[in-house]
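Q: Return a 3D structure for these sequence lines:
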Amino acid sequence: MGAHASVPEIKREKLSCFICTWNLGNEAPEPLDWIPKGHFDMYVIGVQESCYTPKGHEGEKHDDVKAEYHWQQRLDDCFGEEYECLAYQTLSPRTDKTYKTETSFKDAVVKGEAKSSGIRLAVYVSKRLRTKEFQIEHEVLFQTCGRLNGASGNKGGVAINLNINGARISFVNCHLNAHMQELPRRNEDYDQISRYLHRTDDLFGERKRKLEESGDLTFVVEVENRHDAVFWFGDLNYRLQPLDDLDLRKEMHDIVCKEIDRQNWEGLMDFDQLKKQQKLGLVLAGFEEEEIRFPPTFKFARDPSSRAAKSGQERDVYVSKRVPSYCDRILYRANEGATITCTDYTYNGDVTSSDHRPVMASFELNVPMVSSLKRHTLAKPRALRLELSNLILRTEASHNPANDTDTPVTITIYHRHANTRINTNACAKPKRVWDGPFVLESSTKLDTVLLYPVLFLIRDRSKKEADQHCLGEGMLSLLDLTSRPFKTEVYQGGKPYGLLAGQVEFSFV
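A: So this is what the prediction gives:
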């Protein structure tokens, strides 16, 4: 690092986080007094199908603005003055033949001519995180899934990304395609959200394309591949499918209900579509989920007369035409340098206004941060020099289900504040090796440089430059300026591509 160089202090910080996902079923929600308040640094609440008529306005024409205001008021009342709403977002439309701009869509919403998707996401933070010790930046992203219902459709995702003193945390709330037989479309929805989340001030994705064309890749890389901690949750709609024949719905319903009565949660996971798709590497690669030890959260009968208290049954009644399933899920992924511990994963069976039950999880995060109290320790500006060498990209079948080892690839190495970006030569060996060294330098203030990771984009060089596409993405955090070996998993569209390893050396020049 240099005998006379000093750097901003990097320290590990523990953060606590509570996440709840709830499909409201387009019904006015009950008060949120069941959420445990005052125990966490961050509360993240994601809902789906929240286009409802607030109580007291029954019989009136649906007004999405009223629903929006009502839900925000519910959240504010829940968390009170001890917490501040850092970011809030509702999924906006992408585009269709009627509404060419976001402004025209919002005008239509106000006039009652269109509905938003009902996918909403809010992040509340404690006063501790709003002190001068912490500097928080955030961005909001969205993506609809193409099968538009009216103006915007009710499938898609919205994300809120935080940068807390260099610790990058992403929250993604999504609603994927429904029904047992629509498994391929669910996977497509996830792929589309993962690849194409874009900023809400960029209705048609133009800003994202212009950023890539200008060479700024910071916000082009998928959120899972440029954040230290990623939480992906919502109504994922993956079903319990104990039989291959989809016509045997009644038989499957009976099989699942029998296991529910036995509280055989582990056995139910053998039927879970999501677990099977993850094992195949088709969705949410690298994501973890705490063990499920509660009943399926969908689909419950809404009729109060069918409630367990009135029917004499030990559990609530599931709708007979649907196989009870774990549609509502919370998953997480920690990239290099971060650790995530799930301390609780449960549901609330007493909240009955919807045909879904809310699912909740508590987490402890351990992430490196730049200490804002010691942010100006360099006596005079000096350029940070980063040298990468002995890069090895492994794409064996264990990392890459497609076993794509023959395609010639190049690596783009990028940092937002580096003086240049690097494109390696193409290599097509099964064990692709680049000796280097590859050098990035930045004369930008070090405190700013450390807030962003080094990004790796693996590109297909078998085609003409205009047709080249990204095969995988990875990252290297700069919140550890120790010269060391490193490795990063490489993903694209939530699917594994390979493992990139190498050596990194830091110095000042």
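
Q: Could you use CA atoms for every contact and neighbour count after this?
A: Will do.

Q: neighbours around residue 266, how many?
A: 13 (other Cα atoms under 10 Å).

Q: do residue 343 as well
A: 12.

Q: How about residue 447?
A: Using other Cα under 10 Å, residue 447 is surrounded by 21 other residues.

Q: Doesn't it lie inside a strand?
A: No - looking at residue 447 with DSSP: H, G, I helix; E, B strand; the rest coil, it is helix, so not inside a strand.

Q: Tell me how far the strand or helix carrying residue 390 lies from the chain's centre.
A: Per DSSP states H and E, residue 390 falls inside strand 384-394. Taking Cα atoms, centre = their mean, to the nearest Å, the mean C-alpha location of strand 384-394 is offset from the chain mean by 28 Å.

Q: could you say what helices and strands the helix or strand following that strand packs with?
A: Following strand 384-394 in sequence order, the next helix or strand is strand 409-414 (DSSP H and E). Under the contact criterion of 3 or more Cα pairs under 8 Å, 6 or more residues apart in numbering; DSSP states H and E, strand 409-414 touches strand 422-423, strand 454-460.

Q: Centroid-nearest residue for this structure?
A: residue 172 (3.2 Å; Cα atoms, centre = their mean).

Q: Identify the residues contacting that residue.
A: Listed by Cα atoms under 8 Å, 6 or more residues apart in numbering, the contact partners of residue 172 are 157, 158, 159, 160, 230, 231, 232, 233.

Q: Those in strands, which ones?
A: When the contacts of residue 172 are checked against strands (DSSP state E), the matches are 157, 158, 159, 160, 230, 231, 232, 233.

Q: now those in a markdown table, with distance to residue 498 and neighbour count?
A: A markdown table is the format used below for these (distance: Cα to Cα, whole Å; neighbours: other Cα atoms under 10 Å):
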| residue | distance to residue 498 | neighbour count |
| --- | --- | --- |
| 157 | 26 | 32 |
| 158 | 27 | 28 |
| 159 | 25 | 31 |
| 160 | 27 | 24 |
| 230 | 19 | 23 |
| 231 | 22 | 20 |
| 232 | 21 | 21 |
| 233 | 25 | 24 |
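
Q: Quick check: the farthest pair among these?
A: 157 and 230 (14.1 Å; Cα to Cα).

Q: re earlier: take the ones in strands among the contacts of residue 172 and lay them out in CSV including distance to residue 460.
A: Rendered in CSV, the data for the ones in strands among the contacts of residue 172 read as follows (distance: Cα to Cα, whole Å):
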residue, distance to residue 460
157, 28
158, 29
159, 28
160, 30
230, 26
231, 29
232, 28
233, 31
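
Q: Against residue 366, how distant is residue 63?
A: Per Cα to Cα, to the nearest Å, residue 63 is found 42 Å from residue 366.

Q: just residue 217 next, same as before
A: Residue 217 is 27 Å from residue 366, by Cα to Cα.

Q: tell me which element residue 309 is part of?
A: Taking DSSP H and E as the criterion, residue 309 maps to helix 308-311.

Q: Show me the strands in the stretch 101-250 of the chain, by range?
A: Ranges of strands in the stretch 101-250 of the chain, per DSSP state E, counting those that start in this stretch, are 120-126, 136-144, 156-164, 167-175, 198-199, 229-235.

Q: next up, for comparison:
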Amino acid sequence: MWPTLVANKIFKKRLGSSDFIADFPSCKEPLLGIVDFDHNSKSIHNDHKGTQKCKVFVSTWNVGGIAPEEDLNIDDLLETCNDSCDIYILGFQEIVPLKASNVLGSENNDISMKWNSIIREALNKKSHKGGKDQSDGENLQNNCLNEKENSAKFCEAPHDVQCIISKQMVGIFISVWTRRDLFPFIRHPSVSCVGCGIMGCLGNKGSVSVRFQLHETSFCFVCSHLASGGREGDEKYRNSNVTEIFSRTSFPRGPLFDLPRTILDHDHVILLGDLNYRISLPEETTRFLVEKGDWDSLLENDQLKMELMSGNTLRGWHEGAIKFAPTYKYCPNSDIYYGCFYQGKKAEKRRAPAWCDRIVWHGEGLKQVQYTRTESKLSDHRPVKSMFTAEVRVLPKLMKNLQSLFLSERFDQIKTPFEVSTTDDFVRTKRSSFRL
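A: From the prediction side, this is the model:
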């Protein structure tokens, strides 16, 4: 039976690899890509300088194959500043146990749907926190648009938050959420999955990458689970995984063939996940320095930090200062690192503490304003979260978007202006907006 499953996984056509789950706006609202020009909006696109900043939340969490309870509270994970973000990226690893039936069998989305339900409830509760009415929210939003470019503060408005992309590959899961009022300006959502696990191709290790365009700026988020192992030289397998992910990830070029195709082609790129990089010190030394809280000495020997400095695999990538304790590996439901009490024959089961869970970024116009961890004891990893401000390019007049879409010299390559693709533009018109 297993050889058949393996063959199917390796050789079958990847029919479902580009599909993803998303919430869709109601029929009363413009769909992704086209907006109603009769709508009197003072939203982000009207900034006369051509750029505006948005606030992006990113988190990563290896949940160790433990299914969440329906009432799981993730408020601590989402609690960043006193206000809400424009975009939320939540990445997970091992949302299902990495046993053979899950790696080789068909995808089971029950757990990812449960996570999405928990995220939806938490984000919309956060969105409406404070009980502001809609008019107050609109005033606050307009005040935000007048903010100086060098300000890192953002205003909170009670906007609904909805899912634009949600994708699972075995245990790797990424869920992307935005404020409802940003929907009209988000285009070209798509996904790309790369398996780097068993036989170099199965999805127990690898990445799920998502991309979309907000106004004229492209975003790409890569949720990864890299090769494990704390022995000397194991970091080479992780570097190899990264190289494979960068080379094999590919996105559609779009109906006008002008969209970024690879990860590094995008304007803003964030890599998140259980990257599994360890500390290149003897275990006893590592534990001693962890006990002292000497993060600087540990980070001097952190494999990912060394890779970022050498620039071999991650040339041009950045990571913020780490001011928190290693996130791996904890005893279940405790604050004690795994292996602290093992003696003699059980020593081989010990795992030295490490910052396995990381968030790094690439591209100009991204500024990290927070990088920390939270203290959920659900698994043997602690979640890590970050906050960014991202510059977004906008056109002076949205009519240019319509001209480039419908009046292009390559217009004849689009079968119909109402064509809908699951991996490219979502297009819909309203009679009050324009006519063809």
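
Q: Can you pull the TM-score for these?
A: Superposed pair, TM-score by TM-score structural alignment, normalised by the length of structure 2: 0.63. Supporting alignment: 306 aligned residues with a Cα RMSD of 3.3 Å.

Q: ok so, going back, report all helices and strands that the strand holding residue 390 of structure 1 contacts.
A: strand 431-434, strand 438-442, strand 495-508.

Q: and the second one with strand 495-508, angle?
A: Meaning strand 438-442 of structure 1. 60 degrees (axes from the mean of the first three to the mean of the last three Cα atoms, to 10 degrees).

Q: isn't there a strand covering residue 8 of structure 2?
A: No - according to three-state DSSP, the state of residue 8 of structure 2 is helix, so it is not within a strand.

Q: What about it, how many residues nearby?
A: Per other Cα under 10 Å, the neighbour tally for residue 8 of structure 2 reads 13.

Q: Could you report the separation of the equivalent of residue 51 of structure 2 over in structure 1 from residue 486 of structure 1?
A: Aligned against structure 1 by TM-score structural alignment, residue 51 of structure 2 finds its counterpart in residue 12. Here the criterion is Cα to Cα. By it, residue 12 of structure 1 lies 19 Å from residue 486 of structure 1.

Q: swap in residue 323 of structure 1?
A: Taken as Cα to Cα, the span from residue 323 of structure 1 to residue 486 of structure 1 is 45 Å.

Q: between these two, which one's more packed in?
A: A direct count of neighbours by other Cα under 10 Å for residue 323 of structure 1 and residue 486 places residue 323 higher, at 26 against 15.

Q: element containing the counterpart of that one in structure 2, please.
A: By TM-score structural alignment, residue 323 of structure 1 lines up with residue 352 in structure 2. Of the helices and strands defined by DSSP H and E, none includes residue 352 of structure 2.

Q: nearest residue to residue 352 of structure 2 other than its sequence neighbours?
A: Distances taken as Cα to Cα, 6 or more residues apart in numbering place residue 283 nearest to residue 352 of structure 2, at 5.5 Å, with adjacent residues excluded.

Q: And for that neighbour, the neighbour number?
A: 15.

Q: what's the counterpart of it in structure 1?
A: When structure 1 is aligned by TM-score structural alignment, residue 283 of structure 2 is paired with residue 253.

Q: One more: residue 108 of structure 2?
A: So, by TM-score structural alignment, residue 108 of structure 2 is matched to residue 64.

Q: Test my guess that its match contacts residue 51.
A: Yes - the pair residue 64 of structure 1 / residue 51 is scored as a contact, 6.3 Å apart, by Cα atoms under 8 Å.

Q: Skip the chain neighbours and tell me the closest residue to residue 272 of structure 2.
A: Nearest non-adjacent residue to residue 272 of structure 2 (Cα to Cα, 6+ apart): residue 359, at 4.4 Å.

Q: Give me the distance between the one you found and residue 321 of structure 2.
A: 11 Å.

Q: more neighbours, those two?
A: residue 359 (23 against 12).

Q: in which helix or strand would I find that one?
A: Counting by DSSP H and E, the element that carries residue 359 of structure 2 is strand 357-362.

Q: Which residues does that strand contact?
A: Here strand 357-362 of structure 2 makes contact (Cα under 8 Å, 6+ apart) with 58-62, 264, 268-276, 316-320, 327-328, 381-386.

Q: how much does the top strand by length along structure 2 stray from structure 1?
A: With secondary structure taken from DSSP E, structure 2 has its longest strand at strand 51-62. For strand 51-62 of structure 2, the mean deviation from structure 1 after alignment is 0.5 Å (mean Cα distance after the TM-score superposition for structure 1).

Q: Show me what that strand packs onto, helices and strands only.
A: Applying 3+ Cα pairs under 8 Å, 6+ apart, one finds that strand 51-62 of structure 2 contacts strand 87-93, strand 268-274, strand 357-362, strand 384-393.

Q: Mind checking those strands for the one nearest to residue 299 of structure 2?
A: That would be strand 357-362 among those, by Cα to Cα, at 12.9 Å.

Q: what's the angle from the very next helix or strand once past that closest one to strand 268-274?
A: Next in sequence after strand 357-362 of structure 2, counting helices and strands by DSSP H and E, comes strand 366-373. Orientation check (the same axes, to 10 degrees): strand 366-373 of structure 2 against strand 268-274 gives 20 degrees.

Q: Determine how far strand 366-373 of structure 2 lies from the middle of the whole chain.
A: For strand 366-373 of structure 2 - counting by Cα atoms, centre = their mean - the centre lies 14 Å from the chain centre.

Q: Show where that strand falls in structure 1, residue numbers please.
A: So strand 366-373 of structure 2 sits over residues 340-347 in structure 1, by TM-score structural alignment.

Q: after superposition, how close is that stretch to structure 2?
A: Compared with structure 2 after the fit, stretch 340-347 of structure 1 shows a mean deviation of 0.9 Å (mean Cα distance after the TM-score superposition for structure 1).

Q: hmm, who's touching that stretch?
A: 229, 290-294, 297, 332-334, 357-366.

Q: What subset of those is buried?
A: Among those, those scoring as buried are 229, 290, 292, 294, 297, 332-334, 357-366 (criterion: 16 or more other Cα atoms under 10 Å).

Q: How many residues are close by the spatially closest residue to residue 52 of structure 1 that is not a sequence neighbour?
A: Spatial nearest neighbour of residue 52 of structure 1, excluding adjacent residues (Cα to Cα, 6+ apart): residue 26 at 4.6 Å. Using other Cα under 10 Å, residue 26 of structure 1 has 17 neighbouring residues.

Q: Which is the succeeding secondary structure element to the strand or helix carrying residue 290 of structure 2?
A: Using DSSP H and E, residue 290 of structure 2 maps to helix 283-292. Sequence-wise, the next helix or strand downstream of helix 283-292 of structure 2 (DSSP H and E) is helix 295-299.
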